[in-house]
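>>> Provided below are the primary sequence and the corresponding predicted coordinates.
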Amino acid sequence: MLRTRRQTALATLAAFTTTLLGLQPRQSQAATESFDAFLNGVRADARRAGVSQATLQHALTGIRPNERVLELDRRQPEFTQTWEQYRDARLSEARIEGGRRAYAENRATLQAVQARFKVTPRVVVAIWGLETNYGGFTGNFSVIQSLATLAWDGRRAAYFRNELIAALKVLEGGHVSPDRMRGSWAGAMGHPQFMPSNFDRLAVDMDGDGRRDIWGSRPDALGSIAHYLARSGWREEELWGREVTLPAGFNPDEARRDNTKPLRAWANAGLRRADGAPLPALDLPTAILLPGGAGGQAFAVYPNFNVIRRYNPSNFYALAVGMLSDRVA
């Protein structure tokens, strides 16, 4: 019976001991032939997209599927953390203090970024902190190898094939060398953890050296995060949201992201700031969220909250970014 590409790839996992030793497993002959044929197709697509033969030779010669990437793709854990567990893991004192240092050390850059993109610097720093711990860990996988592996035999092969072509175009543009183009196992790159297609649309050359270097240039990385938020509709004059207290008898069914009312309406219903002060009587569109369920923390979230969710479509993520941003500056 003919073996599918997925069966062929799984068969190579038999060399598990080499993985434990940190070695790249040997690919079976069938898998090698399948991957080589796949790469030939990628080369043809990339050439049509304007990638030179020299770039393809440099980027693709000698690469093989990464079994660790396949394993991680197939074994992604179910999201089981509670809001409190998620919040506490990401809002540690170490991360908050690291954010304050990062803000102070990059103040001039952040001011220039704000002047150009009209995005609040503390939110840029908070996303930087959650994505890569302020650049402390940006990933150690070869982006080209990871994307080639997932495009060849992944759950979303078409998506990752497009990302692979986009990554090759980044190399063609001279923004980074293949050996420095490293990131997550799924291809997210650099300090902002951009996918290659986002790099193409949103990465910026903030330091003016002619390259959009989100791996080695903090100005480029921070400017790119701000550009992402600006293009997603950030409103500089507004907050992301705030923690609130609920009145007795509040109906938790009212707490939905799609149930927006003017902030003044929530204030008139008895909601107050977490410190007990009244909410501003504004017409600002506002939703109420109870991330830990009834009886836990409550938040009033504004349009900028949904902008943060464009970076990562998770209420937990956007709340953590907002709370961290309030603490780093």
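It's in. Residues are numbered from 1 along each chain as shown.

>>> can we go C-alpha only for contacts and neighbour counts from here?
OK.

>>> now the element after the longest helix along the chain, going C-ward?
Among the segments of the chain that qualify as a helix by DSSP state H, the longest is helix 29-48. Remark: after helix 29-48, the chain's next helix or strand is helix 53-60, criterion DSSP states H and E.

>>> and that next one, what other elements does it pack with?
helix 29-48, helix 157-172 (3 or more CA pairs under 8 Å, 6 or more residues apart in numbering; DSSP states H and E).

>>> now with 7 Å, please.
In terms of contacts (3 or more CA pairs under 7 Å, 6 or more residues apart in numbering; DSSP states H and E), helix 53-60 is packed against no helix or strand at all.

>>> which other residues reach it?
43, 171, 172, 178 (CA atoms under 7 Å, 6 or more residues apart in numbering).

>>> any idea how far the residue nearest to residue 122 when sequence neighbours are not counted is from residue 158?
Among residues not flanking residue 122 along the chain, residue 325 sits closest, at 5.0 Å (CA to CA, 6 or more residues apart in numbering). Going from residue 325 to residue 158 by CA to CA, to the nearest Å gives 36 Å.

>>> take a look at this one as well, against the first:
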Amino acid sequence: MTATHNRLARAATVALIGVTLLPAAATAQTAERNNPFAIFDLFTGALPGSRPAGAAPQPVNAPAQAPTPAPVSSTPQWSGEDGGSGHPLMTAAAIRQAAANFDNCVASMWPDAARRGISRESFARFTAGLSPDLRLMDLMDSQPEFTKSIWDYLDILVNDTRLARGREILAQYKPQFDAVERATGVDRYIIASIWGIESNYSTQMGDRYVVNSTATLACVGRRQKYFKDEFLTALEILHHGDLRPEQLRGSWAGAFGPTQFMPTAFKRFAVDADGDGRKDVVDNPYDLIASTANNLKKDGWQSGETWGYEVVVPKGFNYMLADRRHSQSLAQWQQMGLQRPTGQPFPRPSDKAYLLAPAGADGPGFLMLTNFRVIMKYNPAEAYALAIGHFADRLRGGAPFVQDWPRQEKALSRTEKLELQQLLANRGFYRGTPDGQFGSMTREALRNFQASIGAPADGFATGEMLERLRGR
């Protein structure tokens, strides 16, 4: 999955900061042959508690009766205003013009659908009744004024209630986790963590009809090429019978299911784990667990390794080295004075890692390994990946982080972040376009400014740094 793909797919979760599709009538042998990790035979008869091939799946979170997808959500309505990105396709006039042409736009995608093997009957059936959900334009260009600090974010996601439910899930589906972990080498606790943080264990998966959302975004707004692929892939999923229309409900950007697959990610990673001829990542726990593991495995998951370590960074440390581009062995970091707060040694000192200091010199440091980078392919936000790794450790029985966060610091608002970028640009440190959203360019610019005034160059944006830039 690409970083852009995931920023869109999981926007609701992070307020901060190639498997071939099988026809519904595919035989069990074909399902096994197309399963890269041979999970099929592990789930059919050989496993205590697993269901036989062809039996009805036990739903992950099945409602009493599956709802019929409505074309669009009725409230709230589109604001009718220009989008905040300033893109010419996001002006109110351009949005209205594209919406007026929506039916023609959808119809024009039939030749592309036909080339993907979608029948005319399926195309007509699954596009009937679609209408543009213009509220998505506001969501696409939303720029929240206030954001959460990383410690508040972690407090919300890694809590006792969610941990208790996660342990229940691990126990309930132990045979499935056993088989998937054995077949793929992907840590069960990471899979359970993603399930818990993405959808709070299938209770918060979004309620927008994915076909309608992706059709809207394929015809209106600034990401039409990207979402055209997602729309056509959603039609493929329905045509092949892997999922039913009522199961394709999700986020505004089209991510669906307990671990939030975009349609194209489903096409690449979904696995028919139990050999029933369908890849059901919504209501079938077997397929859900195996498909999420397949995603991580194909993204480079290193079996038997952790994601990273909390470390104490010594006073006076050169935080210019706290950069994703600067990777060295754990032994080398240790020689520079970085130690685990518990005093434990690093189990594999030759492993390469980079230093992350998400709260600056006054907060804990983290040495991030290869698997942290893999989690960031699932979602490229460091706060998200840290939450996933930490939640997995807690599910495993690990303790909370040892060091304190600088909770006295208030997270800067978007307006303040925009001002900070503008002030850094005025002083020649920032060469990007100020937008109020912090990335590696802003962090590097802030580090250079901090170094110029003799402050710890940790790249952590605080109210004090903003005041220093203001010259007060």
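Received it, and whenever you're ready, just let me know what you need. Quick caveat, the model's predicted, so the values are computed rather than measured.

>>> could you pull out the helices for the stretch 51-200 of the first structure?
With DSSP state H, counting those that start in this stretch, the ranges of helices along the stretch 51-200 of the first structure come out as 53-60, 67-74, 83-90, 93-105, 107-117, 121-132, 143-153, 157-172, 196-202.

>>> can you redo those as TSV with mean neighbour count?
Output for these, formatted as TSV (neighbours: other CA atoms under 10 Å):
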stretch	mean neighbour count
helix 53-60	15
helix 67-74	17
helix 83-90	15
helix 93-105	17
helix 107-117	17
helix 121-132	24
helix 143-153	26
helix 157-172	21
helix 196-202	18
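
>>> so which of those gets nearest residue 35 of the first structure?
helix 143-153 (6.8 Å; CA to CA).

>>> which residue lines up with residue 186 of the second structure in the first structure?
Under the alignment (TM-score structural alignment), residue 186 of the second structure maps onto residue 119 of the first structure.

>>> and what of residue 121 of the second structure?
Going residue by residue (TM-score structural alignment), residue 121 of the second structure aligns to residue 54.

>>> which one of the helices of the stretch 51-200 of the first structure lies closest to residue 182 of the first structure?
Going by CA to CA, the one of those nearest residue 182 of the first structure is helix 143-153, 5.1 Å.

>>> I'd like the distance between the residue most central in space within the second structure and residue 33 of the second structure.
Centroid-nearest residue in the second structure: residue 379, 3.5 Å away (criterion: CA atoms, centre = their mean). Applying CA to CA, the value for residue 379 of the second structure to residue 33 of the second structure is 30 Å.

>>> same deal with residue 126 of the second structure?
Counting by CA to CA, the gap from residue 126 of the second structure to residue 33 of the second structure is 29 Å.

>>> pretty sure the residue nearest to residue 122 of the first structure sits against residue 121.
No. If you go by CA atoms under 7 Å, residue 325 of the first structure and residue 121 don't touch, sitting 8.6 Å apart.

>>> what's the counterpart of residue 330 of the second structure in the first structure?
Under TM-score structural alignment, residue 330 of the second structure pairs with residue 263 in the first structure.

>>> check residue 367 of the second structure too.
Using TM-score structural alignment, residue 367 of the second structure lines up with residue 300 in the first structure.

>>> same thing with residue 257 of the second structure?
Under TM-score structural alignment, residue 257 of the second structure pairs with residue 190 in the first structure.
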